[in-house]
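# my questions are about this predicted structure, shown below with the sequence.
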Amino acid sequence: MGVYLAESIVRSTVESHFDSDPTISPGLLRLHFHDCFGCDGSVLIKGKSAEQAALPNLGLRGLEVIDDAKARLEAVCPGVVSCADILALAARDSVDLSDGPSWRVPTGRKDGRLSLATEASNLPSPLDSVAVQKQKFQDKGLDTHDLLKTLCPPNGDGSKRVALDIGSPSKFDESFFKNLRDGNAILESDQRLWSDAETNEVVKKYASRLRGLLGFRFDYEFGKAMIKMSSIDVKTDVDGEVRKVCSKVN
């Protein structure tokens, strides 16, 4: 199967779900983020002790979108496109559909064969200090700019959603950073990013009207950060597989 055909199938699947529920976009982005502290599709596996059962992963959304795309791809060419690749592509498309940037997604990931709830402890928590969050990102080869660019909604009940951006909750833009600058963050953990000297400088650059002139183009840099994040601990042919169904190993 050609890369273009695979990407077009994923794109059309995401579009169909987005048309009926635009809030699926942040759900898919968060799902990708929670998978990509080891981008192997392990967060998609169901089980009592699997990652989905961990507290930070309660309320994850978008699983049905990935399952739908996988079924369509398997019908055309079985055993070729991994669930990990589908998730990375779907996250990119969901951002693009929300008036955000698009970027080239490197493909070829394999799916992991193991999913453990204990792995979720590596995820940044809304209870973490900024120092702890920075350390968790650093442990995965990500820096402070990556931390600010890949922020995602925290743990929570998926049936009780609250907009974390009071400026433009349905649009992907820099309004989130302006809220931090103005002291209007919804979450205390987000507002702490303004009080930390290092993250404060990054927030100010992205919130500034002059960010483009100064070279701080959030859209462009967000895409770079996503590519970097989606390359963490990628599985290969030796230690991975292409699942037939994303919710269980072959």
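On my side now, so go ahead. Since the model is a prediction, treat every value here as computed from it, not as a measurement.

# rest of the way, CA atoms for contacts and neighbours
Fine.

# tell me which residues touch A69, please.
Residues in contact with A69, defined by CA atoms under 8 Å, 6 or more residues apart in numbering, are 9-10, 13-14, 86.

# try this one next to it:
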Amino acid sequence: MALIVIVNLLMLSSVASLVNSLSVNYYDRTCPNAESAVTDAVKKAVLNDKTVPAALLRMHFHDCFIRGCDGSVLLESGKGNTAEKDGPPNVSLHGFYVIHNAKKAVEAICPGVVSCADILALAARDAVTLSGGPSWNVPKGRKDGRVFKATETRSLPAPTFNLSQLIQSFSQRGLSQQDLVALSGGHTLGFSHCSSFENRIHNFDASHDVDPSLNPSFASKLKNICPAHNKVKGAGSTMDSTSTAFDNSYYKLLVQGKSLFSSDQSLLSSPQTKALVAKFASSKKAFEDAFINSMIKMSSLNGGQEVRLDCRFVR
């Protein structure tokens, strides 16, 4: 773990100068229709599959937390190397075809100009907007990375993390406690398999089978969906009650004891983060404003070196 921390710190220091090189106007002259091409690809995918927005947002987050937002999560495993996308925390990622289709569309109009990392950042923004959330101008100019190791996915924040672990993980990427709470709101979209929250509903600790912070009726519902030693493939629960709509329901349910992950519940364990949860639960606008700021901040870290012609392979 110490080695992973050192690697992350070195990565952050080496890419800090690249943050300032990003610009919302980066492709205005070289590929002015890049954003619309990406948006069209995302729209087409969402029409056929309502799980796509959650998938793209999660994919972008997982990309950015390993060596910065460099598109490395898109790369395929090869001889002698298990790719980032095949690391344990990433095996449930899906929707890669959306990025590949967007890349093909962009390559058709301006070959070799737009990075896969930028396409993923744009697609994540579009995923939020198309789900009823806010839009924002995405700073662009990221380069694609050449390092993609499954072993590095161990540094991703886990759903079982407590608040101290979350704060440490986010601070290593230059992200504050407000960023932590705001970006956790991305859990308003999507679905989780039982394995990510079964620690809260079975053998929680020596005194409780179920996490006592869980709402009892909600816990009972989860136990029915995910019985002990559950072997039902694909079993799980939506992240909140409006899992295809980007809203602040996640926070409203969190304060009611109806969150899925230990990491979600941990946001109520300190006065500072608890106050932010309450703020975002009471104001959708406050959440959206904070989410935009934190997304721009998170996605501005980039340590890539090239523009890939195919997002699946280094040049």
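Structure's in. What do you need? Quantities reported herein were computed from a predicted structural model and do not represent experimental measurements.

# fetch the TM-score of the aligned pair.
Scored against TM-score structural alignment, normalised by the length of the first structure, the superposed chains reach a TM-score of 0.90; 240 aligned residues with a CA RMSD of 2.0 Å.

# and the contacts of A69 of the first structure, which is closest to D35 of the first structure?
The nearest member of the contacts of A69 of the first structure to D35 of the first structure, counting by CA to CA, is I86 at 11.9 Å.

# near the closest one, how many other residues are there?
27 (other CA atoms under 10 Å).

# could you do L10 of the second structure as well?
Neighbour tally, L10 of the second structure, other CA under 10 Å: 12.

# from Q172 of the second structure, how far out is it?
Distance of L10 of the second structure to Q172 of the second structure, computed by CA to CA, to the nearest Å: 10 Å.

# do the same with I6 of the second structure
9 Å.

# neighbour count: these two, which is higher?
Taking neighbours as other CA under 10 Å, I6 of the second structure and Q172 compare with Q172 leading, 17 against 12.

# what's the longest helix in the first structure?
Secondary structure assigned by DSSP state H gives helix 3-20 as the longest helix of the first structure.

# packing partners of it?
In this structure, helix 3-20 of the first structure packs against helix 24-35, helix 63-76, helix 83-97, with contacts taken as 3 or more CA pairs under 8 Å, 6 or more residues apart in numbering; DSSP states H and E.

# next, the contact list for whatever residue of the first structure lines up with F96 of the second structure, please.
By TM-score structural alignment, F96 of the second structure lines up with L63 in the first structure. Shown in contact with L63 of the first structure (CA under 8 Å, 6+ apart): 28, 44.

# likewise for P22 of the first structure?
98, 170.

# and the gap between it and S168 of the first structure?
Distance of P22 of the first structure to S168 of the first structure, given as CA to CA: 13 Å.

# R161 of the first structure now?
Counting by CA to CA, the gap from R161 of the first structure to S168 of the first structure is 15 Å.

# the first structure: matching residues for stretch 252-271 of the second structure?
Stretch 252-271 of the second structure corresponds to residues 178-197 in the first structure, going by TM-score structural alignment.

# list the contacts of stretch 111-130 of the first structure.
The contact list for stretch 111-130 of the first structure, computed with CA under 8 Å, 6+ apart, reads 34, 37, 40-43, 45, 49-54, 56-57, 82-84, 132-133, 136, 154-155, 189-190, 192-193, 196, 235, 239-243, 249.

# what's it aligned against in the second structure?
Against the second structure, stretch 111-130 of the first structure falls on residues 144-163 (TM-score structural alignment).

# now that stretch: how far from the chain's centre is it?
Stretch 144-163 of the second structure sits 11 Å away from the centroid of its parent chain (CA atoms, centre = their mean, to the nearest Å).

# how about that stretch: buried residues?
By 16 or more other CA atoms under 10 Å, the buried positions in stretch 144-163 of the second structure come out as 144-150, 152-153, 156-163.

# which ones among those map onto helices?
Those of these lying in helices (DSSP H): L163.

# V202 of the first structure versus the nearest residue to S189 of the first structure once chain neighbours are set aside, what's the distance?
Distance criterion CA to CA, 6 or more residues apart in numbering; nearest residue to S189 of the first structure, sequence neighbours excluded, is P126 at 5.2 Å. P126 of the first structure sits 19 Å away from V202 of the first structure, going by CA to CA.

# can you check L55 of the first structure too?
With CA to CA as the criterion, L55 of the first structure and V202 of the first structure are 30 Å apart.

# check S230 of the first structure too.
22 Å.

# and S20 of the first structure, by the same measure?
Using CA to CA, we find S20 of the first structure at a distance of 35 Å from V202 of the first structure.

# what is the equivalent residue in the second structure for D165 of the first structure?
Checking TM-score structural alignment: D165 of the first structure goes with D240.
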